[in-house]
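Colleague: Please work out how this folds:
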Amino acid sequence: MADKTSTSLLRGGQGQLQMDQRLLEAATSGNSTSMKEMASRNPCILGTTLARNTCLHISSTHGHQIFCTEVVALEESLLTAVNLDRETPLLAAVKSGFAILASVLLQCYRARGLIKAILWQDIDGCNVLHHAIRSGHRELALKLIEAAPALSTHVNIFNESPMYIAAMRDFTDISEKLLEIPDSAYMGPFGNNTLLAAVRNANSGLAKRIMETRPWLARETNKTGATPLSVALYLHQIGVVRVLLEHDCSLGYKVPSNGAPFLSQAAAGGHIDVAQVLLHHCPDTPYRSTKDPYWTCLHTAIDQDHVEFVEFILRTPQLRKLINMRDVYGKTALHYAVQSCNPKMVAALLSHEDIDIS
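Modeller: Prediction:
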């Protein structure tokens, strides 16, 4: 008959050994001495809580490094145990914010050849690299990438790849390391990708690296139809715009789904510097909307009351032909300038030698 010291062998749900309360307390407090005494009297320390946590899970959650290393030395199979959230002890340590402990456990997995266990994902499809990056543990993330490059290929249930998470947090060092892995995933939620994340952070250096290794990402659209270039233009990120066009000038000729070419988007914001970069790389970039009322960028600049942009158009040789272009209603830019009652705008147009006032 079992004595009082063997209560850790009581059966829990689904045939699992229920953890002794004393072992649970030792794991929670990090009392490795008590744990080793119990193990010496009863070698089996594989019991779990009702949430399927082992004593290694519990100690990992509380960050007890000594307890973790000593219990692994006694029973290394605990490294591959998973709880109801499908967490390994390594995942539990990372998710609880104990990066140093996670690094120690990582060495335990590597020393025992448990590389596949490092790759396991939790109930949300996140692996340890997802959580390390999300929590800002950059040094740990780099160690994980070195130990198990395949971590970079996983996408969680939110459609987030480790590379996308790193780019969103502007972790350039991690993003560039992941770009070195040929089959690393790059997608994010709602159709976004890593390049879009770099654009949002105005990270022209990372955008350049992405364009050098995965230029096709510049042509992908998200669920709203936005491309990296359209987002860069909208956010007035001139450095990123320049990088994208330097690597692929054809991007400047694509008219977005809303029908407004990039030059018209620049006019809407009054961004002369963006227009100059566009025209430098794409001298004949589209200037007229493909949808009703088929305005030119000159119409748009007047509608948005950007006098300086209008003056820029008037002095730019390749845009001279816009001065008398009409929209679907037969109205030129001058019509709208007069309607806006802006004397400076009207004066600028009338000063152009090609203006048609009839």
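Colleague: Please count neighbours and contacts with C-alpha atoms only from this point.
Modeller: Fine.
Colleague: Now do the buried residues in the longest helix along the chain.
Modeller: The longest helix of the chain (DSSP state H) is helix 99-111. Of all the residues in helix 99-111, those buried under the rule 16 or more other CA atoms under 10 Å are 99-103, 105-106, 108-109.
Colleague: Show me what that helix is packed against.
Modeller: Applying 3 or more CA pairs under 8 Å, 6 or more residues apart in numbering; DSSP states H and E, one finds that helix 99-111 makes contact with helix 65-74, helix 89-95, helix 115-118, helix 138-147.
Colleague: and the angle for it with helix 65-74?
Modeller: Relative orientation of helix 99-111 and helix 65-74, computed by axes from the mean of the first three to the mean of the last three CA atoms, to 10 degrees: 10 degrees.
Colleague: one more, for comparison:
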Amino acid sequence: MDQLRIDVDFPSPDAASQVGLLHKEIVGKAMIYKLSEAVEEGDGANFVKVLKQQCEENKLRLSDVFDKVTLAGHSLLHVAADMGQKSIVQVLCDLFPLLLIRRNVRGDTPLHVAARSKKYETVKLILSQYATKKSTYDEMKDKKIARETNECGNTPLHEAVYSGDVDVVKEIFDQDKAVAYCLNKSKRSPLCLAVVNGNEQILELLLQIPLPADQPLSQCRRSSPLHTAVQHKKKVMIQAIIEIRPELVYLRDEDGNTPLHYAADIGYVDEFRILLKKSLQNKLDQTALERNKKGRLPVHLACKRGCVEMVKEFFEPGSGWPINPYVLLNQKGQNILHIAAKNGRDNVVEYLLGNCNTDDLHINQKDYDGNTSLHLASKNLFPQVIKLITEDNRTDLNLTNEDGLTAGDISKTFKHPMLRRRELDFFHEVIKKSWSPCKSHVAFSTPTTA
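Modeller: So this is what the prediction gives:
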């Protein structure tokens, strides 16, 4: 194609590479209708003809024409990229390459727009043109077009993953694979977005690149696709990630939680089993025995959330679990029965009391404040839990905490201003039945109504 014989006066670098036009900056820059119409027609030769006519008729320099934008702040290259008009994109890149880094009001470059619009051939052309022309212009030399972010912090790869076009994703990914771990302002990487969107093909493509070699696993936590897959209960995604990148099983989030912690916290039983099995396969590095920053193990979270099916995984024969769960205390010195009791998880309490691995030592064990599980159930007003524990003949009702109080003492003096009268009466009725004088292991009187 013949080059236009027009003197080109390039604008300043600041005008070309601004971080996104403000709406007030659009005033007086309205795009010439005939040019946008020529872009829509998609004929490169005709576009050049119209461009020359408009420059002559309106006495505009070429740079003035390219400075004009739509109400959305789109340059001519944005418009051409959005419509997938390859021949126009080629002309614009030849005439005014700095349009490649021009931004609209959302901070989008033309590559963002093409990726969002699923224009594979246009994406490919823009990347090619940028690679060819970037060394010629100081404004482009230090930029990596695939890493440019818009106002949401999205790279073009983020936008491509959002759109779900595998070809577009692959083209941008091949240009700069490390972008797969770049975080947007919502702290999501393109890899995590692929998980959320449920696109297996894109996920497998992006998993080809390992975690950044210059960063330990702990520093990659926010871009972990496995945590995201567990959080969103994407079973197929979880299995794909474990198969392709098994090292992600050991990755922690900012609070020290592994994917196994996540599964326990949301009660995701099936994938909890898969992750637990994966952990137990490696006797030297068991994530099931790793605490988060609050000192909690996955089994602690399972008890706290009342997921008895998960708790069973640590007791059932053949589970491969190497340690008695009762020796795994939290930072307050509480065992798993303490945790279940203080959170009112009567289903877990009932299972633990009926399990052959639970003895009177575990039932009557004190935490660092001297509280047994019965003390904690009484403090937190969980009558069903109190009933289960007091009806167990192994329970010692005479034990006192560091304040010198038995569980019965706590219930007698307990007052809760927010508790409705009917609920309080029900609570004391349960206490009365649970601690009736006919029980041989009861050593105190029935509590009075507070």
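Colleague: on that earlier part again, most neighbours per residue, which of the helices and strands packed on helix 99-111 of structure 1?
Modeller: helix 89-95 (a mean of 27; mean count of other CA atoms under 10 Å).
Colleague: Which strands and helices lie in contact with that helix?
Modeller: Using 3+ CA pairs under 8 Å, 6+ apart, helix 89-95 of structure 1 is in contact with helix 55-62, helix 99-111, helix 128-134.
Colleague: Tell me the counterpart of residue 297 of structure 1 in structure 2.
Modeller: By TM-score structural alignment, residue 297 of structure 1 lines up with residue 336 in structure 2.
Colleague: repeat for residue 327 of structure 1
Modeller: Checking TM-score structural alignment: residue 327 of structure 1 goes with residue 367.
Colleague: Please verify my assumption that that match contacts residue 336.
Modeller: No - between residue 367 of structure 2 and residue 336 there is no contact under CA atoms under 8 Å: 11.1 Å.
Colleague: The two - which one has more neighbours?
Modeller: Counted by other CA atoms under 10 Å, residue 367 of structure 2 and residue 336 do not tie: residue 336 has more neighbours, with 26 against 20.
Colleague: Helices of the stretch 351-450 of structure 2, start to end?
Modeller: 360-363, 373-379, 383-390, 407-413, 421-434 (DSSP state H, counting those that start in this stretch).
Colleague: Mind listing what's buried along the first one?
Modeller: Pointing back at helix 360-363 of structure 2 there. Buried, per 16+ other CA under 10 Å, within helix 360-363 of structure 2: 362-363.
Colleague: cool, and the last one?
Modeller: Under the neighbour-count criterion of 16+ other CA under 10 Å, helix 421-434 of structure 2 has 424, 427-432, 434 buried.
Colleague: just stretch 204-220 of structure 2 next, same as before
Modeller: Result for stretch 204-220 of structure 2 [16+ other CA under 10 Å]: buried residues 204-207, 211, 217, 220.
Colleague: Which residue would you name as the spatial centre of structure 1?
Modeller: Residue closest to the average C-alpha location in structure 1 (CA atoms, centre = their mean): residue 164, at 2.7 Å.
Colleague: related to what we said a few turns ago, JSON lines please, covering the helices of the stretch 351-450 of structure 2 and showing distance to residue 82 of structure 2.
Modeller: Below are these laid out as JSON lines (distance: least, CA to CA, whole Å):
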{"stretch": "helix 360-363", "distance to residue 82 of structure 2": "66"}
{"stretch": "helix 373-379", "distance to residue 82 of structure 2": "62"}
{"stretch": "helix 383-390", "distance to residue 82 of structure 2": "62"}
{"stretch": "helix 407-413", "distance to residue 82 of structure 2": "69"}
{"stretch": "helix 421-434", "distance to residue 82 of structure 2": "63"}
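Colleague: Thought residue 314 was touching the match of residue 297 of structure 1, still the case?
Modeller: No - assessed by CA under 8 Å, residue 336 of structure 2 is found out of contact with residue 314, at 11.2 Å.
Colleague: what do these two both touch?
Modeller: 299, 325 (CA atoms under 8 Å, 6 or more residues apart in numbering).
Colleague: Trace residue 141 of structure 2 over to structure 1, please.
Modeller: With TM-score structural alignment as the criterion, residue 141 of structure 2 matches nothing.
Colleague: actually residue 348 of structure 2, not the one I wrote
Modeller: Aligned by TM-score structural alignment, residue 348 of structure 2 pairs with residue 309 of structure 1.
Colleague: Just give me the neighbour total for its match.
Modeller: Neighbours of residue 309 of structure 1 (other CA under 10 Å): 24.
Colleague: sec struct for it, please.
Modeller: helix (DSSP: H, G, I helix; E, B strand; the rest coil).
Colleague: For it, give its distance to residue 320 of structure 1.
Modeller: According to CA to CA, to the nearest Å, residue 309 of structure 1 and residue 320 of structure 1 sit 13 Å apart.
Colleague: Kindly report the same for residue 196 of structure 1.
Modeller: Taking CA to CA as the measure, residue 196 of structure 1 falls 34 Å from residue 320 of structure 1.
Colleague: which SS class is whatever residue of structure 1 lines up with residue 192 of structure 2?
Modeller: Counting by TM-score structural alignment, residue 192 of structure 2 corresponds to residue 164 in structure 1. Assigned with three-state DSSP, residue 164 of structure 1 falls in the helix class.
Colleague: Not counting residues beside it along the chain, what's closest to residue 164 of structure 1?
Modeller: Nearest residue to residue 164 of structure 1, sequence neighbours excluded (CA to CA, 6 or more residues apart in numbering): residue 194, at 4.7 Å.
Colleague: check contacts around the one you found.
Modeller: 163-164, 167-168, 186-188, 217.
Colleague: ok so, going back, right, and the helices and strands packed on helix 89-95 of structure 1 - which one's nearest residue 147 of structure 1?
Modeller: Smallest distance to residue 147 of structure 1 across these (CA to CA): 7.5 Å, for helix 99-111.
Colleague: what sits up against that closest one?
Modeller: Residues contacting helix 99-111 of structure 1 (CA under 8 Å, 6+ apart): 60, 63-65, 69, 79, 90, 93-94, 115, 117-118, 132, 137, 140, 143-144, 147.
Colleague: Hey, what's the angle from it to helix 55-62? Just curious.
Modeller: Relative orientation of helix 99-111 of structure 1 versus helix 55-62 (the same axes, to 10 degrees): 150 degrees.
Colleague: What does residue 244 of structure 1 correspond to in structure 2?
Modeller: Aligning on TM-score structural alignment places residue 244 of structure 1 opposite residue 275 in structure 2.
Colleague: related to what we said a few turns ago, could the buried residues of helix 421-434 of structure 2 be laid out in a markdown table, adding distance to residue 46 of structure 2?
Modeller: Output for these, formatted as a markdown table (distance: CA to CA, whole Å):
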| residue | distance to residue 46 of structure 2 |
| --- | --- |
| 424 | 84 |
| 427 | 85 |
| 428 | 88 |
| 429 | 89 |
| 430 | 88 |
| 431 | 89 |
| 432 | 93 |
| 434 | 91 |
